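Peer 1: what follows is a predicted structure for the sequence shown.
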Amino acid sequence: MALAVNKPADYDDRVFLNCPFDAKFKPLFDAIVFTIQDLGFQARHALIDNSNVVRVERIASEIASAKYSLHDMSRVQLGKNKLPRFNMPFEAGIAYATHAMNPYQWDHHIGILDGIQYQHNASISDLAGLDTKVHEDDPVKAISCVRDFLRKKSARKLPGGKHVTDRYLAFQGTLAVAAKKNKVKLSELKSWNYANDLQDLMASWILQNPS
């Protein structure tokens, strides 16, 4: 598996988000990505194309290139096909190997997100003891979960969850105008297909409206 070898200049600011890409999770994804960006970090995820067509290699490279990674375990239950969803635990395993084996001698910090307290312990008990934050499928709570994780692991002075939430709501209030300006439908802008477009808008808004 091809992993990143050269340490990126922005390594200390990169946060990789491992999460389900389903309709129910999209509001949480948007809130989490905004929070990461608004706190001065850089949100990375599998939807960012680094030209590697092999998805698992792209993800492994992203994890190895980030000082922090967040792994959402709220969708490991059985799906319609009666099978569990292994993607998120598998990617968390890659991150843990990066943390534990430390192949490049770079620190890597792992955070676990879940929708229900202790739910992941029933299916992935080996994760017990890692830093777990519960968002209850609520974007506002997800914002505080991410803020608290980054505050603890980075030891940086960061604004509180309420402050970031207020800014996120203010940003959301600009989306209708932004969609029209960029000649896209608001529904498109909020879809998974436009996740990177929305992230770019977040970055621009944050730059124009410093915290």
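Peer 2: Now that the structure is in, tell me what you want to look at.
Peer 1: okay, CA-based contacts and neighbour counts for the rest of this
Peer 2: OK.
Peer 1: residues touching I59, list them.
Peer 2: H45, A46, E91 (CA atoms under 8 Å, 6 or more residues apart in numbering).
Peer 1: okay, it and F90: tell me how far apart.
Peer 2: Distance, I59 to F90, using CA to CA, to the nearest Å: 11 Å.
Peer 1: for K162, same thing?
Peer 2: For K162, the distance to F90 - CA to CA - is 33 Å.
Peer 1: ok, R55 next?
Peer 2: Relative to F90, and taking CA to CA, R55 is found at 13 Å.
Peer 1: now secondary structure, distance to A9 and neighbour count too, for the contacts of I59, in TSV please.
Peer 2: Formatted as TSV, these follow (DSSP: H, G, I helix; E, B strand; the rest coil; distance: CA to CA, whole Å; neighbours: other CA atoms under 10 Å):
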residue	secondary structure	distance to A9	neighbour count
H45	strand	18	19
A46	coil	20	18
E91	helix	23	20
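Peer 1: rebuild those residues as CSV, extending it with distance to P20.
Peer 2: Formatted as CSV, the contacts of I59 follow (distance: CA to CA, whole Å):
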residue, distance to P20
H45, 11
A46, 10
E91, 11
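Peer 1: try it against this one:
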Amino acid sequence: MIAAPPFERSVFVNCPFDDDFAPLLQAMAFCITDLDFYPRIAPENANNAANRLDRIVELIRGSRYGIHDLSRCKSTAADEYARLNMPFELGLDHGCARFGPAPLTDKSILILEHDRYDYQKGLSDIAGWDIQAHGGEFAAVIRIVRNWLVHHAGAVNIGASKIQGDYAAFQEWHWERELALGASEDDIRDYPTIQLISAMRHWVDAGRPL
């Protein structure tokens, strides 16, 4: 059994896991990894015998930091239900920090949305919190997450442009490595995000090879 990353360097990421959101999630995960933290997402322990909610609670309790993206919490068509998983998990994380024992009281939370002030239409209770809008742009996600980790987690103070350059270098390295291992281009495009995150950690731990 692989040991969980340390609490002090774990970042729980609560966001959609569909194909449309994948570029933002992957950019976010890379930024976290490049700054030597560990992104924690629900699919990482999907084979756990516990139910999904218990697995999510375990990740929240094991992460000092939490990033919650609320950009998919509204319905987009008539008779469609709004998606409530993301605000529910934000509530779990906030409750864990507010009512849990130390070191959970040291938790820090970042909330993201697509367009500024969107959250006020459905979650006005968090008015006054510092909500960051990314506009669906992966470069904006990297800047926001980088600034937050530097300010709140003491991450190394490297620029967002450097992280974007690292991300491009990683993608080239990963693509070439997987092709050399016999994967097709379609295979690589179809890799689950959790496998990509594992490759990001390997690339960083290996000294960021070119």
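Peer 2: Nice, thanks for sending it over. Given the structure is predicted, the values throughout are model-derived calculations rather than measurements.
Peer 1: ok, now which ones touch Y167 of the second structure?
Peer 2: A27, F30, C31.
Peer 1: let me fix that: Q42 of the first structure
Peer 2: So Q42 of the first structure contacts D13, R14, V15, I36 (CA under 8 Å, 6+ apart).
Peer 1: likewise D38 of the first structure?
Peer 2: Residues near D38 of the first structure by CA under 8 Å, 6+ apart: V164, A203, I206, S211.
Peer 1: got a winner among those for most neighbours?
Peer 2: Using other CA atoms under 10 Å as the neighbour criterion, V164 leads the contacts of D38 of the first structure with 23 neighbours.
Peer 1: for V146 of the first structure, see how far away the residue lying closest to it once chain neighbours are set aside is.
Peer 2: In this structure, V164 of the first structure finds its nearest non-sequential neighbour in T35, 6.6 Å apart by CA to CA, 6 or more residues apart in numbering. T35 of the first structure sits 7 Å away from V146 of the first structure, going by CA to CA.
Peer 1: who's more crowded, the two?
Peer 2: For T35 of the first structure versus V146, neighbours defined as other CA under 10 Å are more numerous around T35 (26 against 23).
Peer 1: tell me which residue of the second structure matches up with D148 of the first structure.
Peer 2: In the second structure, the residue matched to D148 of the first structure (TM-score structural alignment) is N147.
Peer 1: average gap between whichever strand or helix holds that match and the first structure?
Peer 2: Element membership for N147 of the second structure (DSSP states H and E) is helix 138-153. With mean CA distance after the TM-score superposition for the first structure, helix 138-153 of the second structure departs from the first structure by a mean of 0.9 Å once superposed.
Peer 1: what are the ranges of the strands in the second structure?
Peer 2: Secondary structure of the second structure (DSSP state E): strands located at 10-14, 38-40, 65-69, 108-113, 131-133.
Peer 1: dump those strands into JSON lines; add distance to D79 of the second structure as well.
Peer 2: As requested, these are exported to JSON lines (distance: least, CA to CA, whole Å):
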{"stretch": "strand 10-14", "distance to D79 of the second structure": "25"}
{"stretch": "strand 38-40", "distance to D79 of the second structure": "33"}
{"stretch": "strand 65-69", "distance to D79 of the second structure": "23"}
{"stretch": "strand 108-113", "distance to D79 of the second structure": "23"}
{"stretch": "strand 131-133", "distance to D79 of the second structure": "27"}
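Peer 1: nearest to E185 of the second structure, of those?
Peer 2: Nearest of these to E185 of the second structure, taken as CA to CA: strand 38-40 at 25.4 Å.
Peer 1: chain center to that closest one, what's the gap?
Peer 2: Going by CA atoms, centre = their mean, to the nearest Å, the spacing between the C-alpha centre of strand 38-40 of the second structure and its chain's C-alpha centre is 7 Å.
Peer 1: distance from that strand to the first structure after superposition?
Peer 2: Looks like 0.6 Å for strand 38-40 of the second structure (mean CA distance after the TM-score superposition for the first structure).
Peer 1: relative to the first structure, which residues correspond to that strand?
Peer 2: So strand 38-40 of the second structure sits over residues 42-44 in the first structure, by TM-score structural alignment.
Peer 1: so for the longest helix along the second structure, what gets flagged as buried?
Peer 2: Using DSSP state H to define each element, the second structure has its longest helix at helix 160-180. Within helix 160-180 of the second structure, the residues that count as buried by 16 or more other CA atoms under 10 Å are A160, I163, Q164, D166, Y167, F170, W173, H174.
Peer 1: same check on stretch 147-158 of the first structure?
Peer 2: Neighbour-count burial for stretch 147-158 of the first structure, counted by 16+ other CA under 10 Å, picks out R147, D148, F149, L150, R151, L158.
Peer 1: what's the answer for stretch 127-142 of the first structure, then?
Peer 2: Neighbour counts using 16+ other CA under 10 Å place L127, T132, K133, V134, H135, D137, P139, V140, K141, A142 of stretch 127-142 of the first structure among the buried residues.
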